[in-house]
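Novice: build me a model:
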Amino acid sequence: MRRTGFTLCTAALAGLAAGCASRQAELADGGDVVVTGSRVLGPAERAAPPPAPPPPPSPPAPLAAAPAMVKTAPGLWVPGVQLPSDPGRERYAGEAVSPVHVVRQEPVSTFSVDVDTGAYANTRRFLSQGQLPPKDAVRTEELINYFRYDYARPARQEAPFTVTTDLMVTPWNAETRLLRIGLRGYDLPAAGRPPANLVFLVDVSGSMGSADKLPLVKAALTGLAGELGPRDRVSIVVYAGAAGVVLPPTNDPRAIREALARLEAGGSTAGGAGLELAYRLARDSYISGGVNRVILATDGDFNVGVSDTKALIDMVERQRDSGITLTTLGFGTGNYNEAMMEQIADHGNGNYAYIDSALEAKKVLGDQMAATLFTIAKDVKIQVEFNPAQVSQYRLLGYENRALREEDFSNDKVDAGDIGAGHQVTALYEIVPAGAPGWVGPRRYEAPGAPPAVAGQPAELAFVKLRYKLPDGQTSRLVAQPVPASLLWLKRAPAPDFRFAAAVAAFAQTLRGDPLLGDFSLAQVRALAGEQGDFWRQEFVRLVGVAESLAPAPTREERPRRLR
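Specialist: Now for the predicted structure:
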């Protein structure tokens, strides 16, 4: 097996474990596990004699010649052969593309916000390896929300959002329009951040041994440790065949870095036991009025103990209701269980990110640390009601697994997404103006003629409502504003910022096989995105070029249908 660049110093970790003897004794009395050297021992193993030393390793096999590099787009190179990756073993919980809704029958759209970005980084990983991602791995809203947009800043924390709405002609269909709804959260100043009680839960099982897993975990969490303040506390729990504490609560960055550096991979994956122990440690160190969060770093390949996603969701929901949230960081390829990672983060009132490079680790846990850790609003829901006098049909691009019932919007017992400091949320609706051709043709028994305007509100295209709770609140607050119908007739060109968001949405929907994009090509997506000065946006344009080089031309039978 190829070893990672970060090997375990057994003697040093044994010294660290000895320094935590009182905590280990407490765990042992409770029937838990003990950390010894580089391994995590369960109760049955403690009384067993020490194992014989392993035989010396075999000489390494000669290195194969590096594959030729092929330039697939300006500035981006990938190996000339497909890198080892088996998406067939990876697990995704994809949803069908959102359906079309007729406003006369379904004028109201309700969904929970989503600030996850993992689907974008995972899509980038596939493309960088010279493969198109599986359709189920692409979530349109996560690709859109990976980027920041030019929304107005909220002025005060008590009103933690601004809401921006605008409209443009749909780039792939001149008969429809794109309605953008943008939220921007309050930027919490460093002095106003609450103290944080964080438990790093690190998977050190054998499946984490490759270079794109445990070494990146160490880089990501080491970077986060450097961003913490004197009032914050960090603990580290690891799990393989069993789970154990390797670092009790501390605010010493050096101790955190040293503990992380000494970890190595080996054994099976008792992720459920690791979660239970991490939550217990978070409860023991609970900070009233602070951030209490478990940060799980794994490839999601649980194979010992509690591994069923539903059982894990039940666990994290109980802990969420008691004030401990969960963030998941996904790593690696081949056996990656993204379906579990994304779902338990959503139910744990945290966020999900996929770390495919040290640069992404810095972005998520360094540059965006405040948004990742510090919640400014919880249970955030959006509801849009369309005026049938102005809009005949609509569809929401993405958010399929965030859809809520109309009655859920005002029900404060229904859980929804949380938003961190400075987070942004963007949603795009494709709408058909009244009188224009739509995706759904006229019905035989439908009354002819245009629908009457909403009484007293003929100048409104739609009405947008937002519900949220403050972090320590139990009753939601309401923000509402109309979208003027005059936007339908404005002839101004869309802002470059809006054009870029539309390009990202078109890219995601193309990868998902959206049948309503017409013959809009990836080359047109690149042109729509335009020239970009931001590094991350430049990378997006290059990735579209990679996908263009990999995508087969559609057959006549596969070409999408047009509007009727």
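
Novice: going by C-alpha atoms from here, please, whenever you check contacts or count neighbours.
Specialist: Noted.

Novice: for the strand or helix carrying Tyr279, the distance to its chain's centre please.
Specialist: Taking DSSP states H and E as the definition, Tyr279 sits inside helix 271-284. Centroid separation between helix 271-284 and its chain, computed with C-alpha atoms, centre = their mean, to the nearest Å, is 22 Å.

Novice: residues in contact with it?
Specialist: Contact partners of helix 271-284, identified using C-alpha atoms under 8 Å, 6 or more residues apart in numbering, comprise 197-201, 203, 235, 237-240, 242-244, 292-294, 300, 302-307, 312, 319, 324.

Novice: go again with 6 Å.
Specialist: The contact list for helix 271-284 (C-alpha atoms under 6 Å, 6 or more residues apart in numbering) reads Tyr239, Ala243, Phe302, Val306.

Novice: which ones among those lie within strands?
Specialist: Tyr239, Ala243 (DSSP state E).

Novice: which one of the contacts of helix 271-284 sits closest to Arg262?
Specialist: Tyr239 (14.1 Å; C-alpha to C-alpha).

Novice: ok, that closest one to Gly88 distance?
Specialist: Noted for Tyr239: a distance of 26 Å to Gly88, by C-alpha to C-alpha, to the nearest Å.

Novice: to compare against the first, here's the next sequence to fold:
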Amino acid sequence: MITPVPDCLQPYSPPVFAPLLSSLAVLLASVALLACTHAPEQSSVAERMAPAPVVVAVPPPMPSMAQIAPMAPRLAVDGSSRIKGLSYESSAYTPSQPANTAKYQEFADNPWKRVAEEPLSTFSADVDTGSYANVRRFINRGQLPPRDAVRAEEMVNYFGYDYAGPKAGDTQPFSIHAQLAAAPWKHEHGLLRIAIKGKDVAKESLPAANLVFLVDVSGSMSPEDRLPLVKSALKLLVAQMRPIDRVSLVTYASGTSVVLPATAGSEKEKINNAIDRLVASGSTAGEAGIRLAYAQAREAHIKGGINRVLLATDGDLNVGVTDPKQLKTLVEAERKSGTGFSTLGVGDSNYNEALMKQLADIGDGSYHYLDTLQEAHKVLVNEFTSTLAVIAQDLKLQVEFNPANVNEYRLIGYELRALTREQFNDDKVDAGDVGAGHTVTALYEVIPKGVAGKVDALRYQNKEKPAVTPAGNVANAGELAWIKVRYKDPGSSTSKLIAFAVKQPARLPALDKADSDFRFATAVAGWAQWLRGSSMIDNFSANDAVAIAREARGNDRYGHRAEFLRLVELSATLKR
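Specialist: A predicted model of the protein is given here:
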């Protein structure tokens, strides 16, 4: 009986033991030959006539591992798990996995800019929060997110901040604040925070709402984290509806259907029953669904009310018009009718996040990602008024830095919201909307005058000269920056302008002297840049973000900041 080959060598036994088996066969033949050759000479006739006995050769024992050890170099394995020097068709079995076709919009981090050459920075406000929830999904399953899934502004703006809102009697619908403190990753650099707080509006004071739920019920929506989650989320929203509100339900898969025409918000059972009947199957005709949803919105339009389509999908469009440019053109054209377009993204492997964000941005809506029912509760219940009610449209910001006090600057995030200098004053250029009670935060890293910069000066340009007044005094020497904000009242086509100066402090304040909201936003921005693998934060790590955030939790009514700490600590243990 031959000793079994050890399991660890089974896949490679033919090439390793072939020489041993060949030698064994030769040995057996030799033993048999010797047995016949050396028969006794003095044998009787009967003995010679008797059949020869069968000779069974006992095979030699299998070589020990010690004897095989010298052959170890021949078993060297390369980086592809194949034995070096051997040629064969296949290696160890690898289980097949579904291809991950998730799509994210690519972008590069904002670069450093010299104030002497580019003093202006212009961008659109953004209240989307989808990036944070999607990043959380990756971290919770033990993975760091793809670089382009991390957008710093959405990470920062995911959290609410206790900024002071507009005072009674203020004509503008939001307040603006600015504060400066040292950057945690480079203490010689400053962080300039620009904070906006929309006025609060009670749910009872909101105008009537005409909401069209546009739900993807194609086959790709069948997993528990897709259609079943969407159905539960929509029921949370239905619970917030008032009798004056209207709800419609439109679905799309291989075809489209109006499952529920405009129904009063008081008929919650009827609406929920319609939601319960939704089943996933078929392909995805998203373009036809969008057209039908807008048609339904027009049919139930409420003049002076909140008219909005809420698209819930994984973004996997594969029937009809699937070109993102054509879909964006469709949403842009319908936006002019006064109907907003918001998106609720779900799903994983085939999730088209790039399309979900772009459609919401173009449709004057907001983009959210639902990874859990708790996130749905945050978006559709806790932030009900800010998600639906717009208090300022097309909000743009433009910051002019003073070369007398600032050497260089960079905007953290908002790469996909950048505007040109001319677009700031062009009322035809669309920008972000701000909802009731919304907070918007933007952070600039600034290098003060006299501190070494990151960008070389130009050779052939004039030497830097500060602006000088006719009287010969340096103009506005006590100012760090000039901030301008443009916005439109809902329904207006003409923008309004707000402008104010940020004073230059005598010395750069330490970060620990800033308020807790400033410090927490800084921790989030630092973590977002760390997740993106940014080279602009030196050795700042996830652990540094934890240290700052832990001392700046402040008001954490819903536990979002505590969860942030858990996620950052977990991310520090994951490999890139």
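
Novice: neighbour-wise, which of Tyr239 and Gly88 of structure 1 wins?
Specialist: Applying other C-alpha atoms under 10 Å to Tyr239 of structure 1 and Gly88 shows that Tyr239 carries more neighbours, namely 31 against 10.

Novice: quick one: contacts for whatever residue of structure 2 lines up with the more buried one?
Specialist: Counting by TM-score structural alignment, Tyr239 of structure 1 corresponds to Tyr252 in structure 2. Contact analysis of Tyr252 of structure 2 by C-alpha under 6 Å, 6+ apart lists Asp216, Val217, Gly289.

Novice: give me the nearest residue to Arg156 of structure 1, chain neighbours excluded.
Specialist: Spatially, and ignoring its direct neighbours in sequence, Arg156 of structure 1 is nearest to Tyr186 (6.9 Å; C-alpha to C-alpha, 6 or more residues apart in numbering).

Novice: ok, that neighbour to Arg512 of structure 1 distance?
Specialist: Applying C-alpha to C-alpha, the value for Tyr186 of structure 1 to Arg512 of structure 1 is 33 Å.

Novice: can you check Tyr468 of structure 1 too?
Specialist: Plainly put, Tyr468 of structure 1 is 31 Å away from Arg512 of structure 1 if you go by C-alpha to C-alpha.

Novice: if we can go back for a sec, count of residues packed around the residue nearest to Arg156 of structure 1?
Specialist: For Tyr186 of structure 1, using other C-alpha under 10 Å, the count is 24.

Novice: Leu76 of structure 1 now?
Specialist: That count, for Leu76 of structure 1 with other C-alpha under 10 Å as the rule, works out to 14.

Novice: quick check: end-to-end length of stretch 296-316 of structure 2?
Specialist: Stretch 296-316 of structure 2: ends 23 Å apart by C-alpha to C-alpha.

Novice: with stretch 427-442 of structure 2 instead?
Specialist: 22 Å.

Novice: which residue numbers in structure 1 go with it?
Specialist: The aligned range for stretch 427-442 of structure 2 is 412-427, by TM-score structural alignment.

Novice: kindly reformat the contacts of helix 271-284 of structure 1 as a markdown table containing distance to Pro171 of structure 1.
Specialist: A markdown table is the format used below for the contacts of helix 271-284 of structure 1 (distance: C-alpha to C-alpha, whole Å):
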| residue | distance to Pro171 of structure 1 |
| --- | --- |
| Tyr239 | 49 |
| Ala243 | 52 |
| Phe302 | 43 |
| Val306 | 47 |
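
Novice: for Leu373 of structure 1, state which of the contacts of helix 271-284 of structure 1 is nearest.
Specialist: For the contacts of helix 271-284 of structure 1, the nearest to Leu373 of structure 1 is Tyr239 (22.8 Å; C-alpha to C-alpha).

Novice: how close does that closest one get to Leu216 of structure 1?
Specialist: Tyr239 of structure 1 is 17 Å from Leu216 of structure 1, by C-alpha to C-alpha.

Novice: what lines up with Leu396 of structure 1 in structure 2?
Specialist: Matched by TM-score structural alignment, Leu396 of structure 1 corresponds to Leu411 in structure 2.

Novice: state the helix or strand in which that match lies.
Specialist: strand 406-412.

Novice: quick revisit: was I right to think the match of Leu396 of structure 1 contacts Thr441?
Specialist: No: under the criterion of C-alpha atoms under 6 Å, Leu411 of structure 2 makes no contact with Thr441, lying 11.5 Å away.

Novice: hmm, back to that, dump the residue contacts of the match of Leu396 of structure 1.
Specialist: Listed by C-alpha under 6 Å, 6+ apart, the contact set of Leu411 of structure 2 reads Tyr444.

Novice: what range in structure 1 matches the longest helix that structure 2 contains?
Specialist: When structure 2 is parsed with DSSP state H, its longest helix is helix 13-37. Per TM-score structural alignment, helix 13-37 of structure 2 has no counterpart in structure 1.

Novice: just give me how far that helix sits from the chain centre.
Specialist: Worked out by C-alpha atoms, centre = their mean, helix 13-37 of structure 2 lies 65 Å from the chain centre.

Novice: report the buried residues of it.
Specialist: Neighbour-count burial for helix 13-37 of structure 2 flags Val16 (criterion: 16 or more other C-alpha atoms under 10 Å).

Novice: next SSE downstream of it?
Specialist: helix 45-49.

Novice: and the next helix or strand past that next one?
Specialist: Downstream of helix 45-49 of structure 2, the next assigned helix or strand under DSSP H and E is helix 65-68.

Novice: for that next one, packing partners?
Specialist: Helix 65-68 of structure 2 sits against no helix or strand, with contacts defined as 3 or more C-alpha pairs under 6 Å, 6 or more residues apart in numbering; DSSP states H and E.
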